[in-house]
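A.B. asks: Based on what follows, work out the 3D shape:
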Amino acid sequence: MYTILTQPSAAPVIQSLRNIGYKAQTAIADIVDNGIDAEATDIHITFKYDNGNGYIKIQDNGKGMTDKELQIAMTIGSKDPREERKQHELGRFGMGLKTGSFSLGQRLSVLTKIDGVISERCWDLEYVSTHNEWYLFKEIPSEVKWKMGTIDSDNGTIVFIDKLDRFCGYGTEKIIQLSSYYAKVARIRKFLEMVFQVKLDNGLNIYINDNFLDSWDPFLCEHPKTLEGETQIIKVNRKRVKITPYVLPHPSTFNETEYKIAGGIKGWRDQQGFYIYREGRLVNFGDWFGLFTKDSFSELVRIKIDFTNNADDDWKIDIKKSSVSIPEDAKENLKAIGKYYRQVSKEIMLYRAKPSRTQSKMKGSLHTWELANDEADSPYLLNRNHSILTNILKDIDEDMRRKFNLYLKLVELGSPNNLLHSSSLVKKEKQVQEVDEKIKYYIIELSKTLIDSNEIIILEEIVDAISLFPGFESVERTTIKNILEKDVLVNER
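C.D. replies: Below is the predicted model:
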């Protein structure tokens, strides 16, 4: 059959590439990926305003490129996304350098050095559009080159983007104001601190206008009250996917500043959901992907999903590396995990009232729950000074007061928050345990109440009943039986 070779027109294609849908923050992150793939340890990002005639400069100390490698890197569509990626490589389509830069400005210049040998290239989209040809400059214009600076070491790369029409309104009547410009830079900073958190924690240094980026951990792993669920490994199309759920502390455990920081760039409610990591780099976050709807009870749940770049097709990673789709093979597992930890979050939000962190308890406080102390794992206690409770206790006799206080203690021991922070909910020992005197007292009182009410009078049934009570799960049956034989049943005979 006869074929006709057709070449796409440069002007319309180049303009289409500018409208893929990048946000400024995802475009910058995509360019930073190239520096990480080049094994850079230091990446400096500079934003220059200059009344809308400024630039964005991204310089790294990576291994640099040869002239041939640079030519390939600057060629549109030079890499087949179906090709197998190197291990840990962040690149996907081989388009991020170009499309990310084009979404910000009309001119992209790259200066690179490897083993002391310098190469350079420049795309000027105005020139391409005027001539409707894929003209790539082999040399960077002199008026640009002096702004770029030099690469002082033997290896490294500078990516320089100017004519920033999309970023700050260059060449238009809508040039962004200075305050808005740097507010935009601040948002980019927060985004990069989250997206590259794992990389930053593992030794990568990123700077914006010479200010070091601090990693932001969405899971608050260092907080003593964060609950980390069991990590699970599932297979999607025979590829391993690692899932680790987290339930963050109740908002009342933070001061105002801590609460705002922990809320992230979207805020507490919108940060809940799945966090998708590809090769340790965050590509999507704060989304339930249609498996659940967002609500205030679930805002403590953030579930980490991590996979390697060989799973890109399964998760439909897009060219911007900011959009994914949950594979059908993973939905059932993710829904089950999400459902469980959303319930944990709901129980914490419902049953954990705002605590009073003062040592002295305020008489007449309307809080129904209080922290026992200021320790990280402090249990919550019912407020025994609540006006309603004190009035009830005044109107009942001593025996009823004893039983009522026993019931309140069982409520405390069985509260969802205290159960979640219990040191052990699994019984491992077969021998008699050493038991706290308070726990021993409540076991004795509870058994007496069961006997007095004639609900249970057989020893083994009493042991079974108490061992299943919330708050006593960690006490071995042998221990409960030993206490009953010594301190209750013998005396009751």
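A.B. asks: From here on, just use CA atoms for contacts and neighbour counts.
C.D. replies: Will do.
A.B. asks: ok, how many other residues are close to residue 402?
C.D. replies: When neighbours are defined as other C-alpha atoms under 10 Å, residue 402 has 13 of them.
A.B. asks: now do the one 4 residues further on
C.D. replies: Residue 406 is flanked by 18 other residues according to other C-alpha under 10 Å.
A.B. asks: for residue 204, same thing?
C.D. replies: 17.
A.B. asks: for residue 153, same thing?
C.D. replies: 11.
A.B. asks: Okay, and it sits in which element?
C.D. replies: Secondary structure assignment for residue 153, by DSSP states H and E: no helix or strand.
A.B. asks: Please determine how far it is located from residue 62.
C.D. replies: Distance, residue 153 to residue 62, using C-alpha to C-alpha, to the nearest Å: 10 Å.
A.B. asks: same thing with residue 69?
C.D. replies: When distance is defined by C-alpha to C-alpha, residue 69 is 14 Å away from residue 62.
A.B. asks: three-state assignment of residue 2?
C.D. replies: Three-state assignment for residue 2 (DSSP: H, G, I helix; E, B strand; the rest coil): coil.
A.B. asks: now it: how far from residue 8?
C.D. replies: Counting by C-alpha to C-alpha - residue 2 and residue 8 are separated by 19 Å.
A.B. asks: So for the two, which residue has more residues nearby?
C.D. replies: Ranked by neighbour count (other C-alpha under 10 Å), residue 2 and residue 8 place residue 8 first, with 11 against 3.
A.B. asks: doesn't the more buried one fall inside a helix?
C.D. replies: No - Residue 8 is assigned coil when assessed by three-state DSSP, not a helix.
A.B. asks: Neighbours of residue 194, how many?
C.D. replies: Quick note: residue 194 (other C-alpha under 10 Å) scores 23 neighbours.
A.B. asks: again, but for residue 366
C.D. replies: 12.
A.B. asks: did I read that right, it in a strand?
C.D. replies: No - assessed with three-state DSSP, residue 366 is coil; it does not lie in a strand.
A.B. asks: and it, how far is that from residue 393?
C.D. replies: 17 Å.
A.B. asks: now do residue 302
C.D. replies: 43 Å.
A.B. asks: I'd like the structure of this one too, to check against the first:
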Amino acid sequence: MLEPLATVDHMLLRPEGKGTIRALSRIGYELPAAIADIIDNSIDAEATRVEVTFLRNDHEITAVTIADDGRGMDMAALRTGMQFAGRTDHDAGDLGTYGMGLKSASFSQSKTMTVISRQSGNVVASRWSVEAIDNDWRCEVLDPVKAGNVFDELCLRGKAPSCGTLVIWERLDRLVVSQQADALDEYLSTAMPRLEAHLGLTFHRFLESGALSIAIVVRHERRALALPRPVRPHNPFHYPNPGASGWPKALDCEFPGLGTLSLDAHIWPAGSSADGFLLGSRKGVEHQGFYFYRNNRLIQAGGWNGVVKGDQDPELLLARVAIELPPAGIDVNVQKSALQVTASQAQALLAASDGEVDLEDFLEAARAAIRASRRTARGPGTAPAVPGQGVAMRIRRAAHKRIAGAKQAEEIGFAWGELDDGQVFNLDLTDMMIVLNREYRQAILDGSSASAADAPLVKLLLFQLYKDDFGRQRSSRKLREHVDLTNALLFEIIKIRLKDHDD
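C.D. replies: Just a heads-up that it's a prediction; the model follows:
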């Protein structure tokens, strides 16, 4: 035990403005998450309509506005909203958490943030800029008459609402594109669909219920016409029939610090091309895992939070779990995009059960469903496996002749990719690939040159060891244990070679 130290004086240490705002600007927000954080405030203000507008010219986005028809703010509420980590008493149903969302989201994308709000006919307006923050945190209070004119012009298409709030981002340092012709159009053509997909997923329950509508508008300064892009709900659990009999099930979990939580465990039908399954991706494998909701807002979309090793297990492609969180009691990151789950909480999730089956049984059922779909797709007479991409063509021909003869065969390819430390290889049973860790490529090659068909001995031995697991049902747990053991043995060799290289 340390000896108690006596206090002899105190220092008043205000945060340094420039350093604080620089840290906030690098807090990790992507544009869709930053806009979603502003929309949280609109929902808390009981808005039914939100509009996100990108104001542009030929070469750049000049401003972004987020407007709503919520209840608006008076000067006292605006002062609290503009204060960094202000002392805000949130209702249990509010989406706001730390009193930081408006500021951290805004300064992650811009250097100037203006808020104009109308309530009971009165307009209040205030503005933060990086310079004002560096100048002893002096937040500007703006002329309400001129601010009202801007509110009337920019707050929602058509007639401005009688009450509502308009947030304006200017000096957009994160949305700068090159000056090449069509660069801005190219950026917007990809950024707007991503934004729509993110907002449609995050707020899908509000959109489905009709409680909220969201539109995205790109408005050119020289053109009056700007067609809105309505945000559609993207429900990650909307499928016609489950992918396995008996599912979904509700599993109860005694979650440390929160009490009993219900886990709605779903298995999607295999081979689905539904929007809710792919969620903008090509295969949907990255969308497996836990979906945490709080007050109907999606906080985390997928990921296993340490309960399952790796978040993109091809055998858990179909597995998704919806969890409704209470309003408080668990740490969420500032961007409200992920949960901070402790080791004991992860263990509690794994132990979730309905008295007959638990989460482990659910994971095994999801693995069995994807294996069954692969067998069905291949038909009753499964073609033999042969080495494919990543092996020299002459070796591939010889292997095909010896293994399959004149029969049709199914190729198992090889690729170098990003894997966890200590993992030398992994089996991608969905894409029929054996993936080797790019970080250990030189150690595996042991002085040989890298090429598209390098490391033939290692690749063919792994192929021979696991080829049957790509084509027939087998205990997934035993397979994973065998892969882990093989990885551990191979990594011992890798460590020796890495040490020799360093010496």
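A.B. asks: Tell me how they score on TM after superposing.
C.D. replies: The TM-score (TM-score structural alignment, normalised by the length of the first structure) is 0.64; 345 aligned residues with a C-alpha RMSD of 2.9 Å.
A.B. asks: returning to what we had before: which of residue 69 and residue 62 of the first structure has more neighbours?
C.D. replies: The residue with more neighbours, out of residue 69 of the first structure and residue 62, is residue 62; 23 against 12, by other C-alpha under 10 Å.
A.B. asks: tell me which element that one is part of?
C.D. replies: Going by DSSP H and E, residue 62 of the first structure is not in any helix or strand.
A.B. asks: list the contacts for the equivalent of it over in the second structure?
C.D. replies: Structural alignment (TM-score structural alignment) places residue 62 of the first structure against residue 70 in the second structure. Contacts for residue 70 of the second structure (C-alpha atoms under 8 Å, 6 or more residues apart in numbering) come out as 42, 43, 45, 46, 47, 48, 49, 163, 164, 165.
A.B. asks: Show me which of those is closest to residue 484 of the second structure.
C.D. replies: Among the contacts of residue 70 of the second structure, residue 43 lies closest to residue 484 of the second structure (C-alpha to C-alpha), at 46.9 Å.
A.B. asks: That closest one: which element?
C.D. replies: Judged by DSSP H and E, residue 43 of the second structure forms part of helix 31-44.
A.B. asks: packing partners for that helix?
C.D. replies: Where contact means 3 or more C-alpha pairs under 8 Å, 6 or more residues apart in numbering; DSSP states H and E, helix 31-44 of the second structure is packed against strand 61-68, helix 101-107, helix 183-202.
A.B. asks: which of residue 302 and residue 393 of the first structure has more neighbours?
C.D. replies: When residue 302 of the first structure and residue 393 are compared for neighbours, residue 302 comes out ahead with 28 against 16, by other C-alpha under 10 Å.
A.B. asks: Going by secondary structure, the more buried one is in what exactly?
C.D. replies: Using DSSP H and E, the element containing residue 302 of the first structure is strand 301-307.
A.B. asks: Once aligned, what mean separation remains between that strand and the second structure?
C.D. replies: Here strand 301-307 of the first structure, set against the second structure after superposition, deviates by a mean of 0.8 Å using mean C-alpha distance after the TM-score superposition for the first structure.
A.B. asks: Would you check the span in the second structure matched by that strand?
C.D. replies: Using TM-score structural alignment, the residues of the second structure aligned to strand 301-307 of the first structure are 319-325.
A.B. asks: Name the surrounding residues that touch the matching stretch.
C.D. replies: Under C-alpha under 8 Å, 6+ apart, the answer for stretch 319-325 of the second structure is 237, 261-268, 287-296, 302, 363, 366.
A.B. asks: just so I know, which of the helices and strands packed on helix 31-44 of the second structure lies nearest residue 117 of the second structure?
C.D. replies: With C-alpha to C-alpha, the closest approach to residue 117 of the second structure among those belongs to strand 61-68: 9.6 Å.
A.B. asks: same for the closest one, what does it pack against?
C.D. replies: In terms of contacts (3+ C-alpha pairs under 8 Å, 6+ apart), strand 61-68 of the second structure is packed against helix 31-44, strand 49-56, strand 164-170.
A.B. asks: can you do 6 Å?
C.D. replies: strand 49-56, strand 164-170 (3 or more C-alpha pairs under 6 Å, 6 or more residues apart in numbering; DSSP states H and E).
A.B. asks: quick one, which of those strands is packed in tightest?
C.D. replies: Stretch with highest mean neighbour count among those: strand 164-170 (a mean of 24; mean count of other C-alpha atoms under 10 Å).
A.B. asks: just how off-centre is that strand within its chain?
C.D. replies: The chain centroid and the centroid of strand 164-170 of the second structure are separated by 25 Å, computed with C-alpha atoms, centre = their mean, to the nearest Å.
A.B. asks: So which bit of the first structure is that strand matched to?
C.D. replies: Going by TM-score structural alignment: strand 164-170 of the second structure matches residues 156-162.
A.B. asks: cool, and stretch 417-437 of the second structure?
C.D. replies: Going by TM-score structural alignment, stretch 417-437 of the second structure sits over no part of the first structure.
A.B. asks: Show me what stretch 165-185 of the second structure is in contact with.
C.D. replies: Contact partners of stretch 165-185 of the second structure, identified using C-alpha atoms under 6 Å, 6 or more residues apart in numbering, comprise 63-68, 72, 109-117, 155.
A.B. asks: Apply 8 Å and report the result again.
C.D. replies: Here stretch 165-185 of the second structure makes contact (C-alpha under 8 Å, 6+ apart) with 42, 58-73, 106, 108-118, 151, 154-155, 187.
A.B. asks: how big is the offset of the match of strand 164-170 of the second structure relative to the second structure?
C.D. replies: Mean for stretch 156-162 of the first structure is 0.7 Å (mean C-alpha distance after the TM-score superposition for the first structure).
A.B. asks: follow-up on the earlier one: adding distance to residue 248 of the second structure as columns, could you present the helices and strands packed on strand 61-68 of the second structure in CSV?
C.D. replies: Converted to CSV, these look like this (distance: least, C-alpha to C-alpha, whole Å):
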stretch, distance to residue 248 of the second structure
strand 49-56, 33
strand 164-170, 41
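A.B. asks: Could you check which residue of the first structure pairs with residue 114 of the second structure?
C.D. replies: Aligned partner of residue 114 of the second structure by TM-score structural alignment: residue 109.
A.B. asks: can you check residue 139 of the second structure too?
C.D. replies: So, by TM-score structural alignment, residue 139 of the second structure is matched to residue 136.
A.B. asks: Give me the distance between its match and residue 112 of the first structure.
C.D. replies: In terms of C-alpha to C-alpha, residue 136 of the first structure sits 16 Å off from residue 112 of the first structure.
A.B. asks: With neighbour numbers in mind, choose between those two.
C.D. replies: For residue 136 of the first structure versus residue 112, neighbours defined as other C-alpha under 10 Å are more numerous around residue 112 (28 against 16).
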